[in-house]
Every structure is written in structure tokens, then in C-alpha cells.
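J.: sequence and predicted structure below; questions after.
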Amino acid sequence: MKRRGHAWRAFNLTLGYLFLYAPIACLMVFSFNASSLMTSWSGFSLKWYHQLAGDQALLNAAWLSLRIALLTATAATIIGTWAGYVLVRMGRFRGFALYIGMLSAPLVLPEVVLGISLLLLFVETSKTLGWPDGNGMFTIWAGHTTLCVAYVAVVIQSRVRDLDRSLEEAALDLGATPLKVFFLITLPLIAPALAAGWLLSFTLSLDDVVIAAFLSGPGYTTLPLEIFSRVRLGLRPEINALATLFILLVGIFVVLANILQRRQRS
């Protein structure tokens, strides 16, 4: 019976992994396909990587998305860390319910509503203050950061709530200031959560279509928007090559995050 149970669990686990990762593996394999048909294998070739190097529009869109994702992940992690820390450690204060509601709003609002509201905000500020001067990288970054801060705050909040406060209290008793305790004790303890929040924000920003569609301007087309615009004419295999490069990049980040978590546990 035990062997059957182990075999059944192994079968379910294998089936789950195949369901999740088989499409990604197929995409990576077909990025080396010599044929221009994305569903027909005709031999190994690197020509689509060479064509990708010459596709300036696609590379510009990828570079813009990568820059926005890096900036968004960093800003959302900084702001979301303070927001999550306040939720756990500052107790209830005047306006606490409003604070939670405003922080959680991006989690429950449809992205269409969030995109329209941010677009109207930037239009009005542009009319009143003359800034920003049209939609572009800043407006996309601001929209993505608004969305991602809520996710980071949830991750940090759960981690801070589980911390053993004895180390922080001991440091305070020895004369350390609250700010010093936060940076030297609390922050290292929640480092795995910081890495998780950063990776989540990076992925959300890199993958976003709706908010970027509302907040992008001429000359600022992100990678998802560029890909969706090309779907009408049919996808080319160089998209597979670019996706493979991004998968490898994100995989490196995930491995580094796992190494950080293991070091933290040991």
C-alpha cells in the first residue's frame, strides 16, 4: 500500500510538473528550430537568434520592459516593505482602515480600472502642472509600481508577523535606535521575503499588458504590447528566441533567491 501511495504521489507530481513546464520546454526547444513554422521541427539552427539580434523594434521593446521591470521591482520592494512593516508593527492608528483599504485596492481592482484612473490622473496633472509631458517610461513605471506595492506589502507583512521579536527587543535594550534595529536585524531576517517580493514585482511588471496599454506613449512600446501587435500577422520564431533568453534571465534570479533563502535558514 505504501509503495502504491508513493507511486501515485510521484505520478501526480510528475503530471503537475509536465502541465506547468512542458509548454515552456517546447518553446525553448523550438527557438532552435530551423523551420519558420513554429509547430514543425526541421533541424537545429541558431538563425532565429541571429535574426533577433537584427530586430531593432523587438529589442527596443524588450530593453524598455526590462528597465521598467527592474525599476518597478526595486521601488515596489522599498515602498512595500515599509507598508507591510507599518501594518504589523505600528498597531492601529487613526485612518488605519483607510490605510489598509488604499494599500489593498490594487489587489482587487481590475487592471482596466486601475489603468484608466492612472491615465486620467496623469492627463489632469499634465494640464495643471505641465508634468508629465506625455506618456512614456515614467508613467508606465508609476502604474506598475502602484500595482506591485500591494503584492510586496502582503509578502512582507506575513514575514514580519512571524518574526521572533526577542532579537529586536534585545538590541533596543542594549541602546540601539529603532532605525538601526530595522536595518541591522529586521531587514536581514526578512531578506528571503524581500527577494520573493522583488521577483514577484519584476514578473508582474514584465508581463503587464493592460496598464502599459493605457500609460504608454509614442516610442514607448513594451515587449508584451509589441508581441500582441505582431500576433495579428502571425508570430515569428524569433519570439521564441527572445522568450528563451528571458526565461534564462528569470531562472537566474530564482536560483539566486533560493540560494539566499538557504543561507538564511542555515
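T.: All right, it came through fine. Residues are numbered from 1 along each chain as shown.
J.: going by C-alpha atoms from here, please, whenever you check contacts or count neighbours.
T.: Will do.
J.: can you show me the helices along the stretch 1-150 of the chain?
T.: Taking DSSP state H, counting those that start in this stretch as the test, the helices found in the stretch 1-150 of the chain are 2-30, 47-54, 56-89, 96-108, 111-129, 137-161.
J.: alright, now check it against this:
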Amino acid sequence: MSKRKFSVRHVPGAAPIAIVTFVALYAPVLILIANAFNAGPVIGRWEGFSGRWFVAAIGNDAFRNAALNSLIVAALAALISTSLATMAALAITRGRRLRGEGGIFVVLNQPLLVPEIVLAIALMIVLAQIKQATGYHGLGYLIVAHSTFCIPFAFMPIRARLEGMDLTLETAAMDLYAGRFYTFRRVTLPLLAPGILAGFMLAFVVSLDNVVVSSFVKSPGQETLPTYLMGELRRNLSSEIYAISALLLFASVTVVAASWLITRRKP
């Protein structure tokens, strides 16, 4: 009796369940985008296509300040987390076998294992003590906090890239008397660059979209784009909020798509 490969298409009811799932996931997003381009101020009543709410959002000083803060925090947090993730991935995949390597992997991925609200409270307690001791209340705390939970998102594509790389070129370079640093700079790093860039992009998006940690760690008067949107939603739901949300969505989708295309390249 021949064995047939399992296919989800043969599961009874799989197609209707898939359709319902996709509708539940993407219908709210489509409604948001439609309202962002609605000419009228009344949500839910279509009055024509217009980009007026995008113009209004861009002219909003509070939105621009929040967006600038988000971009600064996301860029620096992604840079820090990607640098740390790269060193960790190199140590695990290219270094000597470490005792307790499984524990190191768990520590690196701790932000994925711990509930975000718990991580946010822990960071708030620690950073509040530093704020009190130093008197500094700038964006540095948000950058540090975002760097901690972005590390595993940067680590995953970098480690995957390293494990998919052929060691032959690195070995050949060292056989030709190239030093470790020269081999890393001229052979390993160029091959690893797509993974590093993909990790940076993923970390950037995760930081850019974060609400929970930002809400707990930010100083009074500071706003990132997600926390600004949360505050505006509590006061008034307007089409301008839809426009800002659509801009954030477009930016996130663009970065994630670029990251996916980069990781598809073969080492």
C-alpha cells in the first residue's frame, strides 16, 4: 500500500477555516486603509477618495515629534541589538564549543519567552532607579529598553545565515595564511551581510511598533509614534489617526518585505 504525503488541503473544512482566518486578520487592516483615504470626517461613511488626512497628519507637530523619536529610538536600538546579536551568533556558530550553550541561547531569547508586560515592568523598575540617581530623562532609556527585546529578532536571521554558509571559503582563506581578522573582514562579513541587514530591519520594525515597553519606560512628555496613537485614541477617534496608522503600516510592511527578500539570497 503506497503512502500518500499529508496535505492540509485534504483536511475537511480546511479551506473555509483558512478563508475565515484571512478575513479576520486582514479585513480590519483594509477597513483602516479605506478610512485613511476617506474624504469625509465621519468614520464608516464613505464620502470620496482623498489624501487630506495624510496631509493633516504630516502637518501635525505632535505627530512629527513622535515619529522622529520613534525613528531615532528604532534606528539606534536596531544598531545596538544587531551588533550584540552578530557577536553572539559568531561566538555560538564559529567559536569553540561552550559549556552551557543551551542556557546562553535561552538568555538571548529571553524577551521572547517572558510576557512583554513583565519585561516592561522589570525595565521600568531598573531604569527608574537610574533616572533618579542620574537626573537624566532623555531617549537613552527607551533605546536601552528597546535594544534588550530586539536582540532575539536580530539574532535569528544572523544565526540562520551563518549556519547556512559554507565553511570552505573561510577554511581556504586561512589555509592561504590569512589571519582570522582578515578572513572575517574579507570573507565571512561580506557573506554574512544580508543576514545582518535582515536582522537590523526586523529589529527596527519591532522597535518602531512597540507600545507596551515604551509606555512603561518613557519619561513624562516623551512620545513615540505608537504611544502617541494610543493617547489620541483615548481622546478622539479621527480619520487622521487612521492616516497615521496607515503610514506606520506601510513603513513596517516595506521593511519586513525587504528583509524577507534579503534573507532569500543564498550565501
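T.: Okay, I see it. Small disclaimer: the values here were computed from a predicted structure and weren't measured.
J.: export the helices of the stretch 1-150 of structure 1 to JSON lines and tack on distance to V255 of structure 1 and mean neighbour count?
T.: Below are those laid out as JSON lines (distance: least, Cα to Cα, whole Å; neighbours: other Cα atoms under 10 Å):
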{"stretch": "helix 2-30", "distance to V255 of structure 1": "16", "mean neighbour count": "13"}
{"stretch": "helix 47-54", "distance to V255 of structure 1": "24", "mean neighbour count": "16"}
{"stretch": "helix 56-89", "distance to V255 of structure 1": "17", "mean neighbour count": "20"}
{"stretch": "helix 96-108", "distance to V255 of structure 1": "27", "mean neighbour count": "14"}
{"stretch": "helix 111-129", "distance to V255 of structure 1": "30", "mean neighbour count": "15"}
{"stretch": "helix 137-161", "distance to V255 of structure 1": "19", "mean neighbour count": "23"}
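J.: closest one to L233 of structure 1 among those helices?
T.: Among the helices of the stretch 1-150 of structure 1, helix 56-89 comes nearest to L233 of structure 1, with 14.7 Å by Cα to Cα.
J.: before we move on, the earlier item: out of the helices of the stretch 1-150 of structure 1, the one nearest R230 of structure 1 is which?
T.: Closest to R230 of structure 1 of those is helix 56-89 (Cα to Cα; 10.1 Å).
J.: now the closest one on structure 2. Mean distance?
T.: On superposition with structure 2, the mean distance recorded for helix 56-89 of structure 1 (mean Cα distance after the TM-score superposition for structure 1) is 1.4 Å.
J.: structure 2: matching residues for that helix?
T.: Residue correspondence for helix 56-89 of structure 1 in structure 2, counting by TM-score structural alignment: residues 61-94.
J.: picking that back up, of the helices of the stretch 1-150 of structure 1, which is nearest F183 of structure 1?
T.: Short answer: helix 56-89, nearest of these by Cα to Cα, at 11.7 Å.
J.: from the contact counts, what lies against the closest one?
T.: Counting by 3 or more Cα pairs under 8 Å, 6 or more residues apart in numbering; DSSP states H and E, the packing neighbours recorded for helix 56-89 of structure 1 are helix 47-54, helix 137-161, helix 191-207, helix 223-231.
J.: need the ones you listed in JSON lines (columns: distance to L18 of structure 1).
T.: Below are these laid out as JSON lines (distance: least, Cα to Cα, whole Å):
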{"stretch": "helix 47-54", "distance to L18 of structure 1": "26"}
{"stretch": "helix 137-161", "distance to L18 of structure 1": "28"}
{"stretch": "helix 191-207", "distance to L18 of structure 1": "21"}
{"stretch": "helix 223-231", "distance to L18 of structure 1": "25"}
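J.: re earlier: next one: the match of helix 56-89 of structure 1 to chain centre, how far?
T.: Remark: stretch 61-94 of structure 2 is offset 9 Å from the chain centroid, using Cα atoms, centre = their mean, to the nearest Å.
J.: what do you get for stretch 120-140 of structure 2?
T.: Taking the mean of its C-alpha atoms, stretch 120-140 of structure 2 sits 23 Å from the chain's own mean (Cα atoms, centre = their mean).
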